[in-house]
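[1] got a sequence here, can you model it:
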Amino acid sequence: MWIEKNGPTWRIRDIVDGRKVTIEAGWPNKTSVKKRLTTLKADQIRGDFIDPRAGKLTVAEWVERWWPGHATGLKPTSVQSEGSRLRMHIVPLLGHLTLDEVNNIVIQAWVTKLMSGLPDLERPGKWARRPLSAKTVRSCHGLLHSLMKAAVQGRKIRTNPCGDTKLPELVPKEMRFLTETEAGRLHTAVPEHWRPLVLLLVSTGLRWGEAVGLQLKNLDVLGGRLTVVRAMHEMSDGSLIFGTPKTARGRRTVTFTPKVAAALTPLVVDKARDELIFKTTTGLPVRARNFRRGWLKWVEAAGLEGLRIHDLRHTQAAWLISKNVPLSAIAQRLGHSSIAVTDGIYGHLLPEVDAGILKAVTEALEHIDPEALAAELEAETVGDLLPEMADEAGGEIGER
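    The predicted structure follows:
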């Protein structure tokens, strides 16, 4: 690199791919441009050099370069969701900016726009851009963070501007846990054709896609167990795809009771190994949107308005916790990526378990005489101390 006069100002030049190119221009005097050149050369020596021109790529241009490679490592459902976030929320609002123009202030303003939405001034009461939920905003920011991280790794910019963004707090949706009586009411309200599916969901904690994607070859009715190896997903274009479970530990074996086995038995008669266990009354795969229409009517009939299908999974976890099943076993049964996930979702239920433990201990101690117990403890303590006192005494005599 070298400096040279360029009209009334100075610039820094270099040879790239056999051609002379301008690295930076517009410096007012020779002293300032020489200081800048020294800094750039020092960065080269340390391996920290960032070509100032690289940051002039727009966010939209960088997305076009980055997305194809990033998408190859995603599941089809993630390609759909993340691609939608890019098209709907990142490129339209930030795509015109260059990479080096995107700083923390810009990102914070972008997050605010996503949260507050954009009213349609020509149509009062309507939205040009609807406000997004805290979860969606955080997902959009996470995708932008990955995009800018790749720009840092590609030496387009020096630091990731997404690091210090203040994000909206997540407000967890209220979980519903069915009692055994409520589960019975629901079972009665559900039409006979759908009872085996609902029973399996509430008694195993399977995710919706894992249940409706279950094939005969992965179900052992006589052994009372099934193997989760895939899940069915509905794409935005209406197509159905079968992919791997949500997490690596989602691939698992789940047991079920004889009652569930009895409900599933009629569904396996005269079916090929690759056939789906659950189908509609017309023999088609079960779609969540269509099933939900009936679900809303059934939960209302059971007096359980607002109950979501996913709450059946929560119910299974709550039942296990109430029986003091370890979180590690629950995490394995539900296919969580780690026990930390299970604790994060259901940890607030543990105080109830502790209360149950205390109650059991209290009942066990009911017939014990407190005075006799105190005397026994004292005797045990003295008995433990005597050998120690003897050893200490012997040591003192030896020293003397």
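
[2] C-alpha only now, for contacts and for neighbours.
    Fine.

[3] straight-line length of stretch 267-277, end to end?
    Across stretch 267-277, the straight-line distance between its terminal residues is 6 Å, by C-alpha to C-alpha, to the nearest Å.

[4] likewise for stretch 93-101?
    End-to-end distance of stretch 93-101: 13 Å, with C-alpha to C-alpha as the criterion.

[5] cool, stretch 3-16 as well?
    Terminal residues of stretch 3-16 are spaced 15 Å apart (C-alpha to C-alpha).

[6] moving C-terminal of the strand or helix carrying residue 264, what's the next helix or strand?
    Residue 264 belongs to helix 258-264 when assigned by DSSP states H and E. Sequence-wise, the next helix or strand beyond helix 258-264 is helix 288-301, with elements assigned using DSSP H and E.

[7] hmm, who's touching the next helix or strand after that following helix?
    Next along the chain after helix 288-301, taking DSSP H and E as the criterion, comes helix 311-322. With contact meaning C-alpha atoms under 8 Å, 6 or more residues apart in numbering, helix 311-322 is reached by 175-178, 201-207, 327, 330, 334, 346, 349-350, 352-353.

[8] who are the packing partners of the helix or strand just after helix 311-322?
    Later in the chain than helix 311-322, the nearest helix or strand by DSSP H and E is helix 327-334. Packed against helix 327-334 by the contact rule (3 or more C-alpha pairs under 8 Å, 6 or more residues apart in numbering; DSSP states H and E) you find strand 252-255, helix 311-322, helix 339-346.

[9] please give the structure of this sequence too, so both can be compared:
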Amino acid sequence: MAYAEKRGKAWRVRYERPDGTYGSESGFPTKTAALKHGWKQETKVDEGKFIDPKAGRMTMGAWAKKWLGTIEVDELSEDTYRSRLNARILPRWEQVALSDIKTSDYKIWRKELRDGYSENYANEIVMVFRLILSDAVTEGLIGVNPVPVQGRRRGKYEPQDEEDDYVYPSPLQAFLLAENARVIRGLVGETMILTKAFTGMRLAELIALRREFCWIGPDRDPGDQHIRVEWQGHYRKGGFMLRPPKYHSRRTLILPPALADQLRKLLDSHDKEYVFPSAWGKPIRTDDQFYGRFWHPIVEGHDELPQIRGRKFRPEIPAVEGLEGMVPHGARHAQRVWLEEDDVREAAIDERMGHKVRRATGKGVATYRHVTPAMRKRIASTQQRRWERAAAELQKIISQKSPI
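    The predicted model follows:
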């Protein structure tokens, strides 16, 4: 039974907790206010809704460390959560007690994130923050998650631009990107861009592609040459790591004959294990240097670089018009668009992209949808036609620029 005690000028209440011991809270201006709070806490105990106020004094930093040890996700997801925590969440909230995190403070922080970073990155950080606090509620550390799920809200209505503004290349633009990549990384760079555009492979899958998973060569039927997506690669502190591809979407990709020829030429040019090795023969690191020294120049162009000690001469690289702001994933979008334009069956497209098929498209739709060899060979033939048209257009552009 709750009771109140006078402590100096304020009152303290003591109330029975679920385990039979007594908890206490101080600072009430009157005896009545203290007792009402104690009775309220004991009611929560009876209803199974009691949250010990002392539990909420755990800091975000302490809870985050414990939380990381409890989650059961794959290594890549855990790395992502840890990165978001260390980079953006803990610098702001590490020393704040869980019970002191207010919704208004969170909204101010969220606005700062959105002002300073891309929308997708900001949303990823908020998602991890919400998940951590949701698990704190489940653990009984706080009663309510201060990070609300986004829904209807008051405020000024801002209409959304419904136009699809995702940047992806046409086949000709893919060839122009490959030409720029050849200037920077030779045959490796050129072939990597063309392979990404004409297979739709994820970037992590490309860097993990090994020669043992390439079934190409003059001894094979030109219309029956394949590569196998078996792994995706990532660098961690321990070095280069191979993991199953996203959604465990291991798959075999049929190649247009021209791309198979390009890959065979590349494999004949080196003896490394990985199809697309770095300049030092190791798997490519897709870090800031990759984007700064390779990706951005092939998309946005680069001035001529004179030869200096430790660096070869590099001619001027022209920007590819219409691809401003494009990210590597844009080439993956392109593959799906090209296949849809060529009326390839949706099931065959999903298989090629390594997409997880959802059954919500209609009762039985996913169950009775299958991919046949004829569908896959249609992909090879449609991609071959696109390759040939784009290559012819590229040669026309090059001949027009050549001096007479």
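
[10] need the helices and strands packed on helix 327-334 of the first structure in CSV (columns: mean neighbour count and distance to residue 1 of the first structure).
    Shown next, in CSV, are those (neighbours: other C-alpha atoms under 10 Å; distance: least, C-alpha to C-alpha, whole Å):
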stretch, mean neighbour count, distance to residue 1 of the first structure
strand 252-255, 16, 59
helix 311-322, 20, 63
helix 339-346, 15, 52
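
[11] quick one: closest of the ones you listed to residue 83 of the first structure.
    For these, the distance to residue 83 of the first structure is smallest for helix 339-346, at 26.2 Å, taking C-alpha to C-alpha.

[12] which part of the second structure lines up with whichever helix or strand comes after that closest one?
    On the C-terminal side of helix 339-346 of the first structure, the nearest following helix or strand under DSSP H and E is helix 350-364. Counting by TM-score structural alignment, helix 350-364 of the first structure lines up with no residues of the second structure.

[13] residues contacting helix 350-364 of the first structure, please?
    Counting contacts by C-alpha under 8 Å, 6+ apart, the residues outside helix 350-364 of the first structure that touch it are 321-324.

[14] where along the stretch 51-200 of the first structure do the strands fall?
    Listed in chain order, the strands of the stretch 51-200 of the first structure (DSSP state E, counting those that start in this stretch) span 118-119, 127-129.

[15] packing partners of the shortest one?
    Of the remaining helices and strands, those touching strand 118-119 of the first structure by 3+ C-alpha pairs under 8 Å, 6+ apart are strand 127-129.

[16] for residue 203 of the second structure, see how far away the nearest residue to residue 346 of the second structure once chain neighbours are set aside is.
    For residue 346 of the second structure, ignoring the flanking residues on the chain, the nearest one in space by C-alpha to C-alpha, 6 or more residues apart in numbering is residue 340 at 7.7 Å. Here residue 340 of the second structure is placed at a distance of 21 Å from residue 203 of the second structure (C-alpha to C-alpha).

[17] turn the contacts of helix 350-364 of the first structure into CSV, columns for distance to residue 364 of the first structure.
    Written out in CSV, the entries for the contacts of helix 350-364 of the first structure read as follows (distance: C-alpha to C-alpha, whole Å):
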residue, distance to residue 364 of the first structure
321, 21
322, 19
323, 18
324, 17
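
[18] picking up where we left off before, which helices and strands sit right next to the helix holding residue 264 of the first structure?
    Packed next to helix 258-264 of the first structure, using 3+ C-alpha pairs under 8 Å, 6+ apart, are helix 195-204.

[19] who's in contact with the helix it packs on?
    Where contact means C-alpha under 8 Å, 6+ apart, the residues beyond helix 195-204 of the first structure that reach it are 187, 206-208, 211, 254-256, 260, 263-264, 278, 312-313, 315-316, 333-334.

[20] one more: stretch 264-276 of the second structure?
    If you take C-alpha under 8 Å, 6+ apart as the criterion, stretch 264-276 of the second structure is touched by 187-189, 191-192, 206-211, 216-217, 281-284.

[21] start to end distance for that stretch?
    Per C-alpha to C-alpha, stretch 264-276 of the second structure runs 12 Å from first to last residue.

[22] for that stretch, buried residues please.
    Buried positions in stretch 264-276 of the second structure, judged by neighbour count with 16 or more other C-alpha atoms under 10 Å: 264, 266-267, 273-276.

[23] ok, stretch 80-95 of the second structure next?
    If you call a residue buried by 16+ other C-alpha under 10 Å, then stretch 80-95 of the second structure has these buried ones: 81-82, 84-85, 89-90, 93-94.

[24] check stretch 233-250 of the first structure too.
    Burial within stretch 233-250 of the first structure, assessed by neighbour count using 16+ other C-alpha under 10 Å, is assigned to 233, 243, 245-246, 249-250.

[25] just name the closest of the residues you listed to residue 56 of the first structure, please.
    residue 246 (37.9 Å).

[26] filter the contacts of stretch 264-276 of the second structure down to the buried ones.
    If you count burial by 16+ other C-alpha under 10 Å, the buried members of the contacts of stretch 264-276 of the second structure come out as 187-189, 191-192, 206-211, 216-217, 283-284.
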